[in-house]
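Novice: Return atomic coordinates for the entry below.
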Amino acid sequence: MREGSLDAPTRHPLDWNNPDFYDLEKLDAEMRRVLDICHGCRRCFNLCDSFPRLFDLVDASPTGELDEVDSKDFKPIVDACTLCDLCYMTKCPYVPPHEFNLDFPHLMLRYRAAERHHGHKDAIGDQLSQTDRNGKLAGLVAPIANWASERGNALTRPVMEAVMDVHRDAELPKFNSKTLVARAKSEPSAVNRAAPAFGKRKAAIYATCFGNYNNPDIGIAAQKILAHNGVELRVEYPGCCGMPRLEQGDIADVAKKARVVAEAFSPLIDQGYDIVALVPSCALMLKFEWPLILPNDPLVKKLAQATFDISEYIVDIAKKDGLAPGLKPLEGGVTLHLACHARAQNMGAKATEMMKLIPDMKQGESLAVIERCAGHGGSWGVRKEFFEVGMKVGKPVMRAAVKENKAHIASECPLAGLHIRQGMEREGKDKDGFVLPPKAEHPVELFAKAYGLL
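Specialist: Sure, this is the predicted structure:
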């Protein structure tokens, strides 16, 4: 049997319509097969908390092997998985086409889907993952919602912890009373006169639920950058990509969302529009996860081929068309975190490439790049049980960011950015000379600032 593989990794479609997918005996057999291989390898010990939990279980068993581990003890391993995909994309030597055929994240997803199928649902997780509903409702009372969710609010946060299982110390994203789609219509981008005329490219910015309801500034920054570079634009939000529902194992709902969004974008793709996602998790869903869930849907395939991550798209413009003039240096330097779901897109470090297009932005000097999981994992990282686990997983990122002590902290993942900055606040409170950046930003916000567009 080969030790690892030199072949390019591939991924099999999710067989979620097959009754065997939810058969508990077959699932347990596959869990034991895969976890035994993971135990024998242990390359992923430092990626997330799933693998230390597995290895501790095995090491504590009478034989030191998986055969003495009770199947009921597998659940904490599954619960600790954030579906970041890094084990599959960066560490595991046994992914297909290797004969071991390991796909750890999709096995964890299958376990959660089987739990749902058999009536064991995470009721609170289900509510937290209803991003469109939550965004619309919170947006109606945004000042009140933001006051109530403020870290340190002794009146509301203990209640949220008791009722919603949201850790009282977790930094939570704010809501906006005006969505990105609404702002894009009422605040057209100021196109610099030096920018090329429209006609080279057309792009539909996929607002994403976070960009639409929580931080429209990311989308406005992207809109202004692309308009400045002569891209004909529109901002669209047909609905959530379904990543929060995927984390809950609700594959059927993800498939429903995929069909709706793919159908909405199909006419635009036919008109020559590129689809540009603001958040890496959403780009990953459109490019990779949806085609594995609906492998025979032609509209999903078409959308996957037309989708870009925002950093990827700006770098593509720079390489193929050349950027419009006007970029100026950013004062104080940048610490840049590369999001797991950006790395899992197998496109290279596009955020790093983008930031290095800014004058005087040199990696290792004014630009510090951190390529490690921040430990947030969507709604997982704010839950009472997992918040401190996420802070522990992300501690190397936070310590490195404090050590760099740059004026700006940026992450492609907005939730990871909030999490990292909170960890920096903890890690840097007793460090002489450390100055906490005023907020965590998306790299496109910094790129727009370098253009003088914000």
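Novice: CA only for contacts and neighbour counts going forward, please
Specialist: Fine.
Novice: Against residue 335, how distant is residue 343?
Specialist: 17 Å (Cα to Cα, to the nearest Å).
Novice: who has more neighbours, those two?
Specialist: residue 335 (24 against 21; other Cα atoms under 10 Å).
Novice: close enough to count as contact, that one and residue 404?
Specialist: Yes. The pair residue 335 / residue 404 is scored as a contact, 7.0 Å apart, by Cα atoms under 8 Å.
Novice: okay, and the common contacts of the two?
Specialist: Common contact partners of residue 335 and residue 404 (Cα atoms under 8 Å, 6 or more residues apart in numbering): residue 368.
Novice: Please name the nearest non-neighbouring residue to the most centrally placed residue in the chain.
Specialist: With distances taken as Cα atoms, centre = their mean, residue 281 lies nearest the centre of the chain, 3.5 Å away. Leaving out its chain neighbours, the residue that sits closest to residue 281 by Cα to Cα, 6 or more residues apart in numbering is residue 341, at 5.2 Å.
Novice: Secondary structure element holding the residue nearest to the centre of the chain?
Specialist: helix 280-284 (DSSP states H and E).
Novice: and this one, so I can compare the two:
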Amino acid sequence: MDLKQDNVKNLDACIKCSACTALCPVAAVNPLFPGPKSVGPDAERFRLEGIEMDIKCLNYCSNCKTCEVTCPSGVRITSMILGARERAKQSKHSDGKTLQHRFRDLVLGRAEYLGRLGTIWPSMTNTVLSISLMRVLMEQILGLSRHAPLPSYHTKFKPQGSFVQSDKQVVYFPGCFAKYNDAQTAQAVVKVLEHNGYQVIVPNFHCCGVPLQANGYFSRGRENAKKNLALMEPYLKAGLPVITSCTSCGLALKEEYPELAAAGAEYIGQQTYDLFEFLWELHERGELREDFQSVPVSLGYHAPCHLKTQGIGTPSVRLLRLIPGVQIQDLDAGCCGLSGSYGFKEEKYDIAMQIGKPLYQSVQQGVAEGRFQTMTTECGGCQVQIQHGSGVKTEHPVWYLIRAYDL
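Specialist: Alright, predicted model coming up:
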């Protein structure tokens, strides 16, 4: 990406306010990370002159994109940091990773392959991953923290032919978590869309590419993205919306896929919707089925970082408040800390837990005071981490629509 060709991303747009560093969740708890301004715009000026700085601290960036949400000038700071990491890897400049950590990052980046393996015999996979000795060995061999909350595997999501045959069609991009770790939620998404009269098309998508990118395998991540665009192109040309239920996948489709030199890239950004963003637009047009039954429940809500980056607010909160009996409170207590696979790593597990501590405490306090009973959030990783850090059950908000629709 050439920052000089895009004024929004231009280094000169940085006004040195340091708001990004002030609100960076990693910089707040890790003294080894000087903050996004220092390793982003400040260091980029040196990098553009061919002066390489110590890049080890770049790997502490969790890719949460809080800096980009905070920046008053719209500087793509995280993209700048990721670009520096990629260039350093291409130049073989040492990034401080051990051979063990390089292999681990390759494994974590291949979320799709892990999912395929894990769902061959999910009960056995989950049993093996729950054995303490196995977790110790995984830490020693792979560098995966023995304490990290590895998500369980379930039967793989296998979309059936849509029960609804309609002129109204959407494409559903489930993402790896829903596809391999939470197939019931993926099926719930399909049911809600079908209940609203849509025929749901689910091509055999690959991983969106975000795990590969986050773990340093940038070209492979783009390869995945191009494969997915090839699958979507005919539907995009026909004007069909693409629906996501994972906020990280949704952000990638909206912001990163349009930058690819591939057919379909010119459509994907404008035609991708978060599930609740799409449903809320139906509501505003008077097209959403609102035959809701009462669902007496009080919920705490966590807005995932990658939802905030999309700039669409919290449509799930607005929509769930339409359901009789639902009470929902947006905690607004910061990042959960997991950031995809970031918090699974032995050297970053404690950092992730420190980042998420205010959120966990807010969740526990809310339950203890009786303000809400359980938690909800769109991001599968956030669900796993909040449950791990607070001990409070957390699930996708689509489940409250399922109950309201009596599906």
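Novice: re earlier: what's the helix or strand for the residue nearest to residue 281 of the first structure?
Specialist: Using DSSP H and E, residue 341 of the first structure falls in helix 340-343.
Novice: Where in the second structure does the helix or strand following that helix align, residue-wise?
Specialist: The first helix or strand that comes after helix 340-343 of the first structure along the chain, using DSSP H and E, is helix 350-355. Mapped onto the second structure using TM-score structural alignment, helix 350-355 of the first structure spans residues 315-320.
Novice: Go through the matching stretch and flag the buried ones.
Specialist: 315-317, 319-320 (16 or more other Cα atoms under 10 Å).
Novice: Quick check: residue 143 of the second structure touching residue 99?
Specialist: No. Using Cα under 8 Å as the test, residue 143 of the second structure is too far from residue 99 to be in contact (10.4 Å).
Novice: the more surrounded of the two?
Specialist: Taking neighbours as other Cα under 10 Å, residue 143 of the second structure and residue 99 compare with residue 143 leading, 21 against 10.
Novice: counterpart of the more buried one in the first structure?
Specialist: So, by TM-score structural alignment, residue 143 of the second structure is matched to residue 165.
Novice: residues contacting that match?
Specialist: Applying Cα under 8 Å, 6+ apart, the residues near residue 165 of the first structure are 124, 383-384.
Novice: Any chance of these in TSV with distance to residue 225 of the first structure as columns?
Specialist: Shown next, in TSV, are these (distance: Cα to Cα, whole Å):
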residue	distance to residue 225 of the first structure
124	38
383	36
384	39
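Novice: List the buried residues in stretch 442-452 of the first structure.
Specialist: 442-451.
Novice: Give me the secondary structure label for residue 205 of the first structure.
Specialist: strand (DSSP: H, G, I helix; E, B strand; the rest coil).
Novice: list the contacts for the residue nearest to residue 281 of the first structure?
Specialist: Taking Cα under 8 Å, 6+ apart as the test, what residue 341 of the first structure contacts is 84-85, 280-281, 284.
Novice: Kindly report the same for residue 379 of the second structure.
Specialist: By Cα under 8 Å, 6+ apart, the residues touching residue 379 of the second structure are 245-248, 304, 396.
Novice: Need the counterpart of it in the first structure.
Specialist: So, by TM-score structural alignment, residue 379 of the second structure is matched to residue 413.
Novice: The aligned partner of residue 134 of the first structure in the second structure: neighbour count?
Specialist: Here residue 134 of the first structure is matched to residue 114 in the second structure, going by TM-score structural alignment. Here the count is done by other Cα under 10 Å, and residue 114 of the second structure has 15 residues near it.
Novice: quick one: which helix or strand includes residue 114 of the second structure?
Specialist: Going by DSSP H and E, residue 114 of the second structure is in helix 111-118.
Novice: What are the buried residues along that helix?
Specialist: 111-112, 115-116, 118.
Novice: now do stretch 11-25 of the second structure
Specialist: 11, 13-14, 18-21, 23-25.
Novice: could you dump the residues you listed to JSON lines with secondary structure?
Specialist: Formatted as JSON lines, the buried residues of stretch 11-25 of the second structure follow (three-state DSSP):
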{"residue": "11", "secondary structure": "helix"}
{"residue": "13", "secondary structure": "helix"}
{"residue": "14", "secondary structure": "coil"}
{"residue": "18", "secondary structure": "coil"}
{"residue": "19", "secondary structure": "helix"}
{"residue": "20", "secondary structure": "helix"}
{"residue": "21", "secondary structure": "helix"}
{"residue": "23", "secondary structure": "coil"}
{"residue": "24", "secondary structure": "coil"}
{"residue": "25", "secondary structure": "helix"}
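Novice: ok, so of those, who is nearest residue 137 of the second structure?
Specialist: Among these, residue 25 lies closest to residue 137 of the second structure (Cα to Cα), at 30.0 Å.
Novice: Relative to residue 154 of the first structure, how far out is whatever residue of the first structure lines up with that closest one?
Specialist: Under the alignment (TM-score structural alignment), residue 25 of the second structure pairs with residue 48 of the first structure. Counting by Cα to Cα, the separation of residue 48 of the first structure from residue 154 of the first structure is 31 Å.
Novice: ditto for residue 306 of the first structure
Specialist: Counting by Cα to Cα, the gap from residue 306 of the first structure to residue 154 of the first structure is 47 Å.
Novice: Likewise for residue 31 of the first structure?
Specialist: On the measure of Cα to Cα, residue 31 of the first structure and residue 154 of the first structure end up 43 Å apart.
Novice: Which residue of these two possesses the greater neighbour count?
Specialist: Legend: neighbour count by other Cα under 10 Å for residue 31 of the first structure and residue 154, higher for residue 31 (19 against 11).
Novice: State whether the more buried one is indeed within a helix.
Specialist: Yes. Under three-state DSSP, residue 31 of the first structure falls within a helix.
Novice: The residue nearest to it when sequence neighbours are not counted: which element?
Specialist: Nearest non-adjacent residue to residue 31 of the first structure, counting by Cα to Cα, 6+ apart: residue 107, 7.4 Å away. Following DSSP H and E, one finds residue 107 of the first structure within helix 104-117.
Novice: Just tell me the aligned range of that helix in the second structure.
Specialist: Using TM-score structural alignment, helix 104-117 of the first structure pairs with 77-90 in the second structure.
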